[in-house]
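Chemist: I'd like to go over a predicted model; first the sequence, then the structure.
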Amino acid sequence: MAQTSSSIGSGPGLTEWLTSPPGRYLLEWEQARIDAHVADVFGFHALQLGLPQLDALRANRMPHRWLACAPGSLEGLAPTGLEGGADEGPASQPPGEVSSQFGPLASPGSVGPLQCDFDALPFPNHSLDLVVLPHTLELAVDAHHTLREVDRVLVPEGRVVILGFNPHSLWGLRQWGGRWGRRFGGSKAPFLPPAGELIALRRLRDWLRLLSFEVERGGFGCYRPPLASKPWLDRFGWMEKAGDRWWPMFGAVYAVSAVKRVRGMRVIAAAASKRTRKARSPAPAVASHTHRAGGDASARWIERWRRLAEEQA
């Protein structure tokens, strides 16, 4: 699988891991959560970056939706395009399969998803209303650069939805133990695919805050222990409700929705200069006329009293 300058596509082993019981369990939770995040986001242009196994935009109603993948990341996946039947809606697509709604929809003649480098998206500034990053930052070579590129293409008040693995969870602990065990000669492999770096939610919030994003909603999920067998995963199904109530911060995966805020400015220089000109302007002519009229009357009275005094003398 080819590696680009900004991402590792779906990552070595991630495609195979998503077909396993824990991978299907993860995709099922993420599909339900992402549908709730994007259903009420309105606009004209939406983009999903990476992870074609997840149909992140199926519940969104924007007229133009794209799926962008890194070059070479679609090897071994079913082809996408417009081959789906007219009666098959996007909501009927099961998680884990590539949806036929992408292609991109803005160009009806297209037969496949968009392939590009995530550090140079082929979209102009302030052109997208929604961007979904399903584990994209974890698999990116430079997560900061990818997030800055998303900030560039989003319109003011645009929304970004991010999915990521939580390192402070049972799955993260199992992944950490597997990596350290391999370094010391252990035979136990990591639970999650080895590619990528787990990003904590607090760290991600700091990155978003630096780019003037405001986190509006988020949550954790997948509280079952890291087990590879479906029957054992089903046995711990009770942990979903218990974890959501008693230890919500220790879910294996998180979903975050943030809005791009653009601070406005108010120009006050013109108003200040107007007040200055008003303060420095000369006194009204009416006041000076009143003063001169009063002085002439006094002079006339003085002249009259002087004449009366001379006549009596």
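Modeler: Now that the structure is in, tell me what you want to look at.
Chemist: drop to CA atoms for contacts and neighbour counts, all remaining ones
Modeler: Noted.
Chemist: Which residues belonging to stretch 21-36 are considered buried?
Modeler: Using 16 or more other CA atoms under 10 Å as the test for burial, stretch 21-36 gives 21-28, 30-31, 33-35.
Chemist: a markdown table for those residues, including secondary structure and distance to residue 201?
Modeler: Converted to a markdown table, these look like this (DSSP: H, G, I helix; E, B strand; the rest coil; distance: CA to CA, whole Å):
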| residue | secondary structure | distance to residue 201 |
| --- | --- | --- |
| 21 | helix | 25 |
| 22 | helix | 21 |
| 23 | helix | 21 |
| 24 | helix | 23 |
| 25 | helix | 21 |
| 26 | helix | 18 |
| 27 | helix | 19 |
| 28 | helix | 21 |
| 30 | helix | 16 |
| 31 | helix | 19 |
| 33 | helix | 16 |
| 34 | helix | 17 |
| 35 | helix | 20 |
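Chemist: ok, and here's another one to check against it:
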Amino acid sequence: MVKLLARRRTIPDPVALAPMLDDWMHSPLGNALIEAEKAQLAPVISRVFGYHMLQLSCSPGISMLDECPVGHKICFAPAWDPQRQAPVADNEALPLGTDSIDAVLLHHALDFTPDSHRLLREATRVLMPGGRLLILGFNPVSLWGISGLMRWHRQTPWNARFISRRRLTDWLRLLDFHVEKVSYGGFMPPLGHPRMLSQAARFEHWFDRLGNPTGAFYLIVASKQRMPVTPVAPRWPKLRAPALGAPLAETGRVASGRGTVIPMPPRKNLRQDDAGN
């Protein structure tokens, strides 16, 4: 039974997954989901500032950063496409410097990777301290999550991992992130019926006002709290200057180098000697 469930949850290779996920995202149901995600993301992404923003996605044909004011937007592809000409890289081994990106968006990237911990650690590595991490993922506690469990042949996107929001926030706290906001969206049923999809905006309006946590996706906004370690030089105590000598005592005694005291002759003897001379 365990082997059967594992076979049903097999995630295709990133090169093979990208065109399949792009095709589904451009379908009527996928397009309704993307519009709902952009509506949830718009007020957050419009307040992201900096020089560089990175989008990690298994669907490089979908851009979620159009409303972002950041000048330099980066989105990698798993394979070279002469039509898009996007840079090629592995999401779990990014060719970027540590602490070099102001904001990172994970657009269902954690849902379609066999090693979510590695991907999350790589996104944490490139994100600069104080930067923001935005995560869009499928919500297992939803009609979409139930639909994924009920489908015998889990084709894209129903072969996603559907990581729970609580589990993901626990991972973020272990990586020294502060979770600022969690919101939900995509309250339409997972059906491609045109009449049902025409009411998607109405579903979003009413269920979002009620704060319903059973949307098809969740949006997590977190900030990286870990600061770079700066080595601090030890503060050595100041040494006092060595004493050059000690003042003579009023008795006229002189101290030798070994700490002995040499008595001086009495003054009357000195006067007698002077008189004899």
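Modeler: Ah, there it is. Source: prediction; values computed, not measured.
Chemist: tm score of chain vs chain?
Modeler: Taking TM-score structural alignment, normalised by the length of structure 2 as the basis, the two superposed chains have a TM-score of 0.72; 232 aligned residues with a CA RMSD of 3.1 Å.
Chemist: from the buried residues of stretch 21-36 of structure 1, which is closest to residue 2 of structure 1?
Modeler: Residue 2 of structure 1 lies nearest to residue 23 out of the buried residues of stretch 21-36 of structure 1, by CA to CA, at 22.6 Å.
Chemist: what residues are up against residue 158 of structure 2?
Modeler: Residue 158 of structure 2 makes contacts with 147, 148, 151, as judged by CA atoms under 8 Å, 6 or more residues apart in numbering.
Chemist: mind redoing it with 6 Å?
Modeler: residue 148 (CA atoms under 6 Å, 6 or more residues apart in numbering).
Chemist: cool, residue 70 of structure 1 as well?
Modeler: Counting by CA under 6 Å, 6+ apart, the residues that residue 70 of structure 1 touches are 9, 115, 116, 117.
Chemist: Compute the first-to-last residue distance for stretch 136-143 of structure 2.
Modeler: For stretch 136-143 of structure 2, the first and last residues are 17 Å from each other (CA to CA, to the nearest Å).
Chemist: Run through who's touching it.
Modeler: Contacts of stretch 136-143 of structure 2 (CA under 6 Å, 6+ apart): 107, 108, 162, 164, 214, 215, 216, 217, 218, 219.
Chemist: Distance from it to the middle of the chain?
Modeler: 21 Å (CA atoms, centre = their mean, to the nearest Å).
Chemist: Please, where are all the strands along the stretch 51-200 of structure 2?
Modeler: Applying DSSP state E, counting those that start in this stretch to the stretch 51-200 of structure 2 gives strands spanning 52-57, 72-75, 101-107, 127-138, 177-185.
Chemist: average gap between the longest one and structure 1?
Modeler: What that stands for is strand 127-138 of structure 2. For strand 127-138 of structure 2, the mean deviation from structure 1 after alignment is 0.8 Å (mean CA distance after the TM-score superposition for structure 1).
Chemist: In structure 1, which residues correspond to that strand?
Modeler: Mapping strand 127-138 of structure 2 onto structure 1 (TM-score structural alignment) gives residues 154-165.
Chemist: The second one too?
Modeler: Under TM-score structural alignment, the counterpart of strand 72-75 of structure 2 in structure 1 spans residues 64-67.
Chemist: average offset between that stretch and structure 2?
Modeler: Mean deviation of stretch 64-67 of structure 1 relative to structure 2 after superposition (mean CA distance after the TM-score superposition for structure 1): 1.3 Å.
Chemist: returning to that earlier point: looking at the buried residues of stretch 21-36 of structure 1, spot the one nearest residue 42 of structure 1.
Modeler: Closest to residue 42 of structure 1, out of all of the buried residues of stretch 21-36 of structure 1 and judged by CA to CA, is residue 35, at 13.4 Å.
Chemist: Enumerate every residue touching the residue most central in space within structure 2.
Modeler: In structure 2, the C-alpha nearest the mean C-alpha coordinate belongs to residue 124, at 3.5 Å (CA atoms, centre = their mean). Taking CA under 6 Å, 6+ apart as the definition of contact, residue 124 of structure 2 has no neighbours.
Chemist: between the contacts of residue 70 of structure 1, which is nearest residue 16 of structure 1?
Modeler: residue 9 (13.4 Å).
Chemist: Could I get the full set of helices for the stretch 51-200 of structure 2?
Modeler: Assigned by DSSP state H, counting those that start in this stretch, the helices in the stretch 51-200 of structure 2 fall at 116-126, 143-150, 165-174, 194-198, 200-209.
Chemist: do you know which of those helices lies nearest residue 2 of structure 2?
Modeler: The closest of the helices of the stretch 51-200 of structure 2 to residue 2 of structure 2 is helix 143-150. By CA to CA, the value is 14.0 Å.
Chemist: mean distance, the closest one to its aligned residues in structure 1?
Modeler: So helix 143-150 of structure 2 averages 1.2 Å relative to structure 1 (mean CA distance after the TM-score superposition for structure 1).
Chemist: Buried residues of that helix, list them for me.
Modeler: Under 16+ other CA under 10 Å, the buried positions of helix 143-150 of structure 2 are 143, 144, 145, 147, 148, 149.
Chemist: quick revisit: tell me the buried residues within the contacts of stretch 136-143 of structure 2.
Modeler: 107, 108, 162, 214, 215, 216, 217, 218, 219.
Chemist: Which members of those residues are the farthest-apart pair?
Modeler: Distances among these were taken as CA to CA; the most separated pair is 107 and 214, at 18.6 Å.
Chemist: how many neighbours does the aligned residue in structure 1 for residue 55 of structure 2 have?
Modeler: Residue correspondence to structure 1 (TM-score structural alignment): residue 55 of structure 2 is matched to residue 48. Neighbour count of residue 48 of structure 1, defined by other CA atoms under 10 Å: 25.
Chemist: got it, and the one 10 residues further on?
Modeler: The burial count assigned to residue 58 of structure 1 is 23, neighbours taken as other CA under 10 Å.
Chemist: For residue 47 of structure 1, see how far away it is.
Modeler: With CA to CA as the criterion, residue 58 of structure 1 and residue 47 of structure 1 are 12 Å apart.
Chemist: now residue 158 of structure 1
Modeler: 12 Å.
Chemist: before we move on, what about residue 277 of structure 1?
Modeler: Separation of residue 277 of structure 1 from residue 47 of structure 1 (CA to CA): 53 Å.
Chemist: who's more crowded, those two?
Modeler: Using other CA under 10 Å as the criterion, residue 277 of structure 1 and residue 47 rank with residue 47 on top: 23 against 10.
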